[in-house]
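J.: just coords:
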């Protein structure tokens, strides 16, 4: 289990090393530019390709669309999980946290029973998949039924990240009742009467949300699971979730809230699709502005795994930051934010999660993927190297 990757442009956390080599032994990075290669090691000539740490995606709900590509149309969960796994490998993502919504009011796969089935399936299948598949459970805080189910999943180690979200209109992602109504009508074909009932139920359930959040956060911490908050829209909200023990702020709505979250020691997460599109799909702050203002710690795939890698290269062009800096946003920073101290960078003794990338007409193309030192995807001539 010794592999030598040679003639690579290696991107470390601080710089890019030209015509460099890397030695992998027993699933870990043994050395960068070793003096000599061990006898019997397999050599793969990267022929000038970039060698990057595998990307780490803390929030991606694309698996939901793999399972339910159209409203009411469902594929078998195991089939969808395997498809999502391969999409992530091709995108250069070697650790993915599938974001599953526990929110009965949102229907579709975003309901408690269905989301729990998906979480269990990922947990059962993950040893046989290409990349490291993990579960990020998103709890809609106005749902009164989900806490018992989430507690059960935590007790069975089927959750790797827990986040709190509140889609009550008038704050967060939905700035008004009409925005939420449009979402339900568009996504789930709900009638006005059905939406009225859902909104009434959501507002009524909000009264006990804080206590439910506190109890779930305590349970998560007891099991060593990180807690995040979704769509924080005011500094006060950031302080509240920080007091609950949240260490990540996902998609803060505005610059002031993002700054407050970071001042409190929370890692901020923004969407890579936001970078590629140049704007937020919900009208919140641009991820590009967050990077320029120095308040973005991590980028995630959000709903499009394929957007991760191109967004990192686009950031270099748009902001002038180094490639090493840009890559940290999707590797080292999310690894540390999630408590994964064994990966996230090309450095000795870390887990050898690596991707070989070639630029093709300005777009990055993943041609090699190694997970814990094992080749999981080799193409573009590397397969026969």
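T.: That came through, no problem. Remember, predicted model here, so these are calculated numbers, not experimental data.

J.: contacts and neighbour counts: CA atoms only from here.
T.: OK.

J.: Tell me which stretches of the chain form helices.
T.: Here the chain has its helices, by DSSP state H, at 62-67, 77-90, 112-125, 146-155, 177-188, 192-205, 209-222, 235-243, 255-263, 272-277, 287-292, 308-319, 323-328, 332-337.

J.: Columns distance to residue 96 and mean neighbour count on top of those helices, output as CSV?
T.: Listed next are the helices of the chain as CSV, based on distance: least, Cα to Cα, whole Å; neighbours: other Cα atoms under 10 Å:
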stretch, distance to residue 96, mean neighbour count
helix 62-67, 11, 21
helix 77-90, 8, 20
helix 112-125, 11, 18
helix 146-155, 18, 17
helix 177-188, 25, 15
helix 192-205, 30, 14
helix 209-222, 19, 16
helix 235-243, 24, 18
helix 255-263, 23, 21
helix 272-277, 14, 22
helix 287-292, 20, 20
helix 308-319, 12, 19
helix 323-328, 16, 23
helix 332-337, 11, 22
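
J.: closest to residue 29 out of those helices?
T.: Closest approach to residue 29 among those is made by helix 332-337 (15.0 Å; Cα to Cα).

J.: which residues touch that closest one?
T.: 13, 56-58, 247-248, 267, 297-299, 341, 343-345 (Cα atoms under 8 Å, 6 or more residues apart in numbering).

J.: What of stretch 20-36?
T.: By Cα under 8 Å, 6+ apart, the residues outside stretch 20-36 that reach it are 1-10, 37, 346-352, 371-374.

J.: isn't residue 83 right next to residue 67, touching?
T.: No: Residue 83 is not in contact with residue 67 according to Cα atoms under 8 Å; the separation is 9.6 Å.

J.: Quick check: the gap between residue 327 and residue 203.
T.: As judged by Cα to Cα, to the nearest Å, residue 327 and residue 203 stand 41 Å apart.

J.: do the same with residue 192
T.: Separation of residue 192 from residue 203 (Cα to Cα): 16 Å.

J.: And residue 153, by the same measure?
T.: 27 Å.

J.: residues in contact with the closest residue to residue 256 other than its chain neighbours?
T.: Computed as Cα to Cα, 6 or more residues apart in numbering, the closest residue to residue 256 that is not its neighbour in sequence is residue 235, at 6.7 Å. For residue 235, the contact set (Cα under 8 Å, 6+ apart) comprises 256, 257, 258, 260, 261.

J.: adding another structure so you can compare the two:
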């Protein structure tokens, strides 16, 4: 397969040219158009490496499309996979919550089904994108470590994150935002909300610190990548660094993001934050960190289509000095590198032919075609 008449988004530059793919691998790149008959005309669009997504809970929405509605697992997986690929994502870590009881058990009931569906569909070659697992460990629960240990030996587990969403700290320093979020999500009245807050604070005080230390220890022993979550202070970051974190997911302040970068953690921010122009929780905006040069990875988080759009928005944003090649690395080379996936993430000879042909219509970018391992997936 030859794709020509495209702007090749290389690791450090963007050049017009063409690419040749053989047996699912990039065999050659050229800075000139191809004259071969049958070459695919990219119509002057951009050819990017397939996007690498480290943290999305999009699978949840397909397993439970409405409250108290449970969808058949394979159908849910197919819909999720199709949406991911149609967003230009060719490698995805499906994030599943370990130990989260706050939704009345729905997410916990789905946990086994989701994990086994991801694994079985992947091993049977039924997915278009490659699906791996990200265990999101909600620390303030007595069930968290046992559940974590139950799934830890699965080879598909490539990332573990440690999070504590109890009120008054990290993501929810702002108590007004905390109450707005949870009262809206669970339809709690003021009295119920107060009881909920007390419960979460008590659970955090009892379980968060020991669970954090134990899970981090086991991940270090097995060389599984670790991510902090919602660090807000330099003290949080120092603890994350000492525990062996390699990624700082969604730091909530400039202080935490800067400290994470100084300690060698890759700073991840949400692509919806970029598209919306700021955090829905009132925390630091991703574009601020990009302007400071301390943004390393983008994640679509809860909206797969946001990832590609955020790359181009940051590339076009005059408040930073990224440019398209550097902005693309945030969703390709950098997340792949954080997991040790050295066979993808850049357009280079010998790398996997995970490719996204991007076009722009009325200012909006969109994937026109997506290839996974050289096979047309969208």
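T.: Looks like it arrived, so ask away. Since this is a predicted model, take the numbers as computed values, not measurements.

J.: picking up where we left off before, out of the contacts of helix 332-337 of structure 1, grab the one that's most surrounded.
T.: residue 299 (34 neighbours; other Cα atoms under 10 Å).

J.: hang on, isn't that one packed against residue 271?
T.: Yes: contact criterion Cα under 8 Å: residue 299 of structure 1 and residue 271 qualify, at 5.4 Å.

J.: and the gap between the aligned residue in structure 2 for residue 137 of structure 1 and residue 18 of structure 2?
T.: In structure 2, the residue paired with residue 137 of structure 1 is residue 135, using TM-score structural alignment. According to Cα to Cα, residue 135 of structure 2 and residue 18 of structure 2 sit 39 Å apart.

J.: follow-up on the earlier one: what residues are shared contacts of residue 83 and residue 67 of structure 1?
T.: Going by Cα under 8 Å, 6+ apart, no residue sits against residue 83 of structure 1 while also sitting against residue 67.

J.: coming back round to it: out of the contacts of stretch 20-36 of structure 1, which sit inside strands?
T.: Using DSSP state E, 2, 3, 4, 5, 6, 7, 8, 9, 10, 371, 374 are the members of the contacts of stretch 20-36 of structure 1 that sit in strands.

J.: Not counting its neighbours along the chain, what's nearest the last one?
T.: Read it as residue 374 of structure 1. Nearest to residue 374 of structure 1 is residue 27, by Cα to Cα, 6+ apart, at 6.9 Å.

J.: and the alignment partner in structure 2 of that neighbour, how many neighbours?
T.: Under the alignment (TM-score structural alignment), residue 27 of structure 1 pairs with residue 24 of structure 2. Other residues near residue 24 of structure 2 number 17, with proximity taken as other Cα under 10 Å.

J.: Check residue 378 of structure 2 too.
T.: Around residue 378 of structure 2 sit 17 other residues, with neighbours defined as other Cα under 10 Å.

J.: before we move on, what about residue 55 of structure 1?
T.: 33.

J.: Apart from its chain neighbours, what residue comes closest to the equivalent of it over in structure 2?
T.: In structure 2, the residue equivalent to residue 55 of structure 1 is residue 51, according to TM-score structural alignment. Leaving aside its chain neighbours, residue 51 of structure 2 sits nearest to residue 89 (4.4 Å; criterion: Cα to Cα, 6+ apart).

J.: how close does that neighbour sit to residue 105 of structure 2?
T.: Taking Cα to Cα, one finds residue 89 of structure 2 at 30 Å from residue 105 of structure 2.

J.: what sits against residue 313 of structure 1?
T.: 323, 326, 364.

J.: Residue 61 of structure 2 matches what in structure 1?
T.: Aligning on TM-score structural alignment places residue 61 of structure 2 opposite residue 65 in structure 1.

J.: Next: residue 157 of structure 2.
T.: Matched by TM-score structural alignment, residue 157 of structure 2 corresponds to residue 159 in structure 1.

J.: if I read this right, that match contacts residue 139, doesn't it?
T.: No: Residue 159 of structure 1 is not in contact with residue 139 according to Cα under 8 Å; the separation is 11.8 Å.

J.: Could you find the counterpart of residue 184 of structure 2 in structure 1?
T.: That one, residue 184 of structure 2, aligns with residue 186 by TM-score structural alignment.

J.: give me every residue that touches the residue nearest to residue 190 of structure 1 when sequence neighbours are not counted.
T.: Take residue 190 of structure 1 and drop its neighbours on the chain: the residue closest to it by Cα to Cα, 6+ apart is residue 184, 6.0 Å away. Applying Cα under 8 Å, 6+ apart, we find residue 184 of structure 1 in contact with 106, 190, 195.

J.: same deal with residue 258 of structure 1?
T.: Taking Cα under 8 Å, 6+ apart as the contact definition, residue 258 of structure 1 lies against 235, 249, 252, 268, 295, 296.

J.: Residue 354 of structure 1 too?
T.: Under the criterion of Cα under 8 Å, 6+ apart, the neighbours of residue 354 of structure 1 are 51, 52, 53, 54, 94, 346, 368, 369, 370, 371, 373.

J.: any chance of these in CSV, plus neighbour count and distance to residue 225 of structure 1?
T.: Formatted as CSV, the contacts of residue 354 of structure 1 follow (neighbours: other Cα atoms under 10 Å; distance: Cα to Cα, whole Å):
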residue, neighbour count, distance to residue 225 of structure 1
51, 29, 31
52, 27, 27
53, 30, 24
54, 29, 22
94, 28, 20
346, 26, 25
368, 25, 31
369, 31, 27
370, 24, 26
371, 23, 23
373, 21, 26
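
J.: nearest to residue 175 of structure 1, of the residues you listed?
T.: residue 94 (35.0 Å).

J.: Please name the nearest non-neighbouring residue to the equivalent of that closest one over in structure 2.
T.: Aligning on TM-score structural alignment places residue 94 of structure 1 opposite residue 90 in structure 2. Closest residue to residue 90 of structure 2 apart from its sequence neighbours, by Cα to Cα, 6+ apart: residue 129 at 4.5 Å.

J.: And stretch 109-120 of structure 2 against structure 1, how far off on average?
T.: In this overlay with structure 1, the average offset of stretch 109-120 of structure 2 from its partner residues is 2.1 Å by mean Cα distance after the TM-score superposition for structure 1.

J.: Name the residues that touch that stretch?
T.: Under Cα under 8 Å, 6+ apart, the answer for stretch 109-120 of structure 2 is 59, 63, 73, 74, 77, 96, 97, 98, 131, 132, 133, 156.
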